[in-house]
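Visitor: Coordinates for the following, if possible.
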Amino acid sequence: MATPITASALLSALRNEGCRVEEVGDWRNHHRNHVGRWGPVHGVMIHHTVTNGARKTVELCRRGYAGLPGPLCHGVITKDGRVHLVGHGRANHAGLGDDDVLRAVIAERRTPSPNERNTDGNTRFYGFECENMGDGRDPWPEAQMDAIARAAAAVCRHHGWNEWSVIGHLEWTHHKIDPRGFSMDSLRERVRKLLA
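Guide: The predicted structure follows:
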């Protein structure tokens, strides 16, 4: 359990971890806090966007769409390995998930398979959307994979969390398949090595 990182500390943490960061608009004050709380936070959730094209992807994640207003995450990680900060605060990224999964994340251990949707993840997780079609064929360039691991490690390092605090959306709810195209265990291993 942790108090959410400040915007300035997030920016510093990402840069200190070696991320190339782009600040998008008034990201520090762009959030959904008026509809619910953000925090305490317990982990980092990774998603794929089902989009292609960095500019379009970042704009979608910043603005959202009809029925799901933005921000749709805190940072968008494009194929070139840049982390675009689009929001800070509650974001529409995680939705409802399994309280058993949340308990495992808090305990920093492997999560069980999700089978319930009874817990608000938007309150409890940082979210990074990653530019990819999510069809299992769209490649994940090394620059992007490195940036995903570094962004997750930056947040974990700030809070003193280990790699088990990083989950995929598919590990939060059985209604999602993202991220598709790499295993979360392989990503967690990258995070573990960075934190070591």
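Visitor: Please make it C-alpha for all contacts and neighbour counts, starting now.
Guide: Noted.
Visitor: who are the neighbours of the lengthiest helix in the chain, in terms of helices and strands?
Guide: Counting by DSSP state H, the longest helix found in the chain is helix 142-159. Taking 3 or more Cα pairs under 8 Å, 6 or more residues apart in numbering; DSSP states H and E as the contact definition, the neighbouring helices and strands of helix 142-159 are helix 7-16, strand 43-48, strand 75-77, strand 82-85, helix 184-195.
Visitor: Go again with 10 Å.
Guide: On a contact count with 3 or more Cα pairs under 10 Å, 6 or more residues apart in numbering; DSSP states H and E, helix 142-159 meets helix 7-16, strand 20-23, strand 43-48, strand 75-77, strand 82-85, strand 125-130, strand 166-168, helix 184-195.
Visitor: another one to check against the first:
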Amino acid sequence: MAAPLTATQFLAALRAEGLTVVETLGWATHNRNHKGPWGPVHGVMIHHTVTKGTAATVRICRDGYAALPGPLCHGVIAKDGTVHLVGYGRANHAGLGDDDVLRAVIAEEDLPSDNEASTDGNRHFYGFECENLGDGKDPWPDVQLEAIEKAAAALCRHHGWGEDSVIGHLEWQPGKVDPRGFTMSSMRAWIHDLLADDEPPTQPPAPPKPTPPAPAKPRYAPFPGVGWFTVGRKSPIVLAMRKRLIAVGCGRYQSTKNPDVIGSGDKASYEAWQRACGFTGKAAQWPPGRTTWDALKVPNV
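Guide: Model (predicted):
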């Protein structure tokens, strides 16, 4: 259980995480508090907007519409990773959801299936609407996914929550599908990594502890970062990637020479895979992005 941050604290937490934040006029006092209490807060909820165009998306999320007055969230996360603040306090974003899910969020336990709409989520969750058509084809740029991670991590960091305090709308309210195009389990894993980067507070040296067993090696190779994919890179992962691209029918290789070195065949093959995943234009061009890399399931050799 936690009292909500003040609007000033909320803004500072997002900026401290390195996010670019735009404040719309009057956002800090734009809310639905006259309809019910705001807080205590227990977590962060992620949505997609089913809209196109940042300006129109921000306007809709701030003002709402006749059947659902705004604000429809606290922040809109645009395709370019910018966070537009549109309201603060009680917002029409979560609606009624499953009280068993709320208890699991509070305890930071595995989420049960949402099968009832009995609990007021607008009171208990921070909400971010993310600009996307929600059709499973509209791409999620890496910069936008990273902004979602950082926005959620900023609030978790302030309240002392872990990544299990971050859920998708589809995990809260029966019948909802958002966010669509990435999984909340992968998003929570990325948030976990962000929170794990914190430096521990200064304290006296702890007594030595027994060396724990080495953690199990992940089954699939983690995304190595955009900068890793340079022509001439030699690695067993390159060969593993090549085999997976061929297995999913996207092999565009003309030569078997140096199969563990990144070359033009790898670029052509991976761009074919990104198109197969629904990406187009620049979003389908080399280098690989995290979304398609995770979907390719390259063995962790």
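Visitor: Send over the TM-score of the superposed chains.
Guide: Superposed pair, TM-score by TM-score structural alignment, normalised by the length of the first structure: 0.99. Supporting alignment: 196 aligned residues with a Cα RMSD of 0.5 Å.
Visitor: picking up where we left off before, what residues of the longest helix of the first structure count as buried?
Guide: The neighbour-count check on helix 142-159 of the first structure (16 or more other Cα atoms under 10 Å) flags 144-157, 159 as buried.
Visitor: just stretch 67-82 of the second structure next, same as before
Guide: Buried, per 16+ other Cα under 10 Å, within stretch 67-82 of the second structure: 69-82.
Visitor: quick check, nearest of the residues you listed to residue 23 of the second structure?
Guide: residue 75 (9.3 Å; Cα to Cα).
Visitor: The closest one pairs with which position in the first structure?
Guide: Residue 75 of the second structure maps onto residue 75 of the first structure when the alignment is built from TM-score structural alignment.
Visitor: Skip the chain neighbours and tell me the closest residue to its match.
Guide: residue 85 (4.4 Å; Cα to Cα, 6 or more residues apart in numbering).
Visitor: I figured the one you found was touching residue 24, is that so?
Guide: Yes - counting by Cα atoms under 10 Å, residue 24 is a contact partner of residue 85 of the first structure at 5.8 Å.
Visitor: overlap in contacts of those two?
Guide: 58, 62, 75 (Cα atoms under 10 Å, 6 or more residues apart in numbering).
Visitor: can you redo these as CSV with distance to residue 178 of the first structure?
Guide: Formatted as CSV, those follow (distance: Cα to Cα, whole Å):
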residue, distance to residue 178 of the first structure
58, 18
62, 19
75, 16
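Visitor: coming back round to it: which two in the buried residues of helix 142-159 of the first structure are spaced the farthest apart?
Guide: 144 and 159 (23.1 Å).
Visitor: how close does residue 145 of the first structure sit to residue 23 of the first structure?
Guide: For residue 145 of the first structure, the distance to residue 23 of the first structure equals 20 Å [Cα to Cα, to the nearest Å].
Visitor: mind listing what's buried in stretch 113-129 of the first structure?
Guide: So stretch 113-129 of the first structure, judged by 16+ other Cα under 10 Å, has buried residues 114-117, 119-129.
Visitor: re the thing from before, compare residue 85 and residue 24 of the first structure (neighbour count), which wins?
Guide: The neighbour comparison of residue 85 of the first structure against residue 24 (other Cα atoms under 10 Å) goes to residue 85, with 27 against 15.
Visitor: For the more buried one, give me its contacts.
Guide: 7, 10-11, 21-28, 58, 61-62, 71, 73-77, 128.
Visitor: Show me what the helix or strand harbouring residue 294 of the second structure packs onto, helices and strands only.
Guide: According to DSSP states H and E, residue 294 of the second structure maps onto helix 290-296. If you count contacts as 3+ Cα pairs under 10 Å, 6+ apart, helix 290-296 of the second structure packs onto helix 142-159, helix 236-247, helix 264-276.
Visitor: Reformat the ones you listed as TSV; add distance to residue 50 of the second structure.
Guide: Putting those into TSV (distance: least, Cα to Cα, whole Å) gives the following:
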stretch	distance to residue 50 of the second structure
helix 142-159	15
helix 236-247	31
helix 264-276	21
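Visitor: out of these, nearest to residue 185 of the second structure?
Guide: Taking those one by one with Cα to Cα, helix 142-159 is closest: 12.0 Å.
Visitor: Just give me the mean distance for that closest one relative to the first structure.
Guide: Superposed on the first structure, helix 142-159 of the second structure shows a mean distance to its aligned partners of 0.4 Å (mean Cα distance after the TM-score superposition for the first structure).
Visitor: Just tell me the aligned range of that helix in the first structure.
Guide: Counting by TM-score structural alignment, helix 142-159 of the second structure sits on residues 142-159 of the first structure.
Visitor: Repeat that for stretch 22-36 of the second structure.
Guide: So stretch 22-36 of the second structure sits over residues 22-36 in the first structure, by TM-score structural alignment.
Visitor: Now do the buried residues in the matching stretch.
Guide: 27, 28, 30, 31, 32.
Visitor: you'd agree the first one is up against residue 62?
Guide: Yes - using Cα under 10 Å as the test, residue 27 of the first structure is close enough to residue 62 to be in contact (8.4 Å).
Visitor: Now do the shared contacts for these two.
Guide: Joint contacts of residue 27 of the first structure and residue 62 (Cα under 10 Å, 6+ apart) are 71, 74, 75, 84, 85, 86, 87.
Visitor: Farthest pair within those residues?
Guide: With Cα to Cα as the measure, no two of those lie farther apart than 71 and 84, at 11.9 Å.
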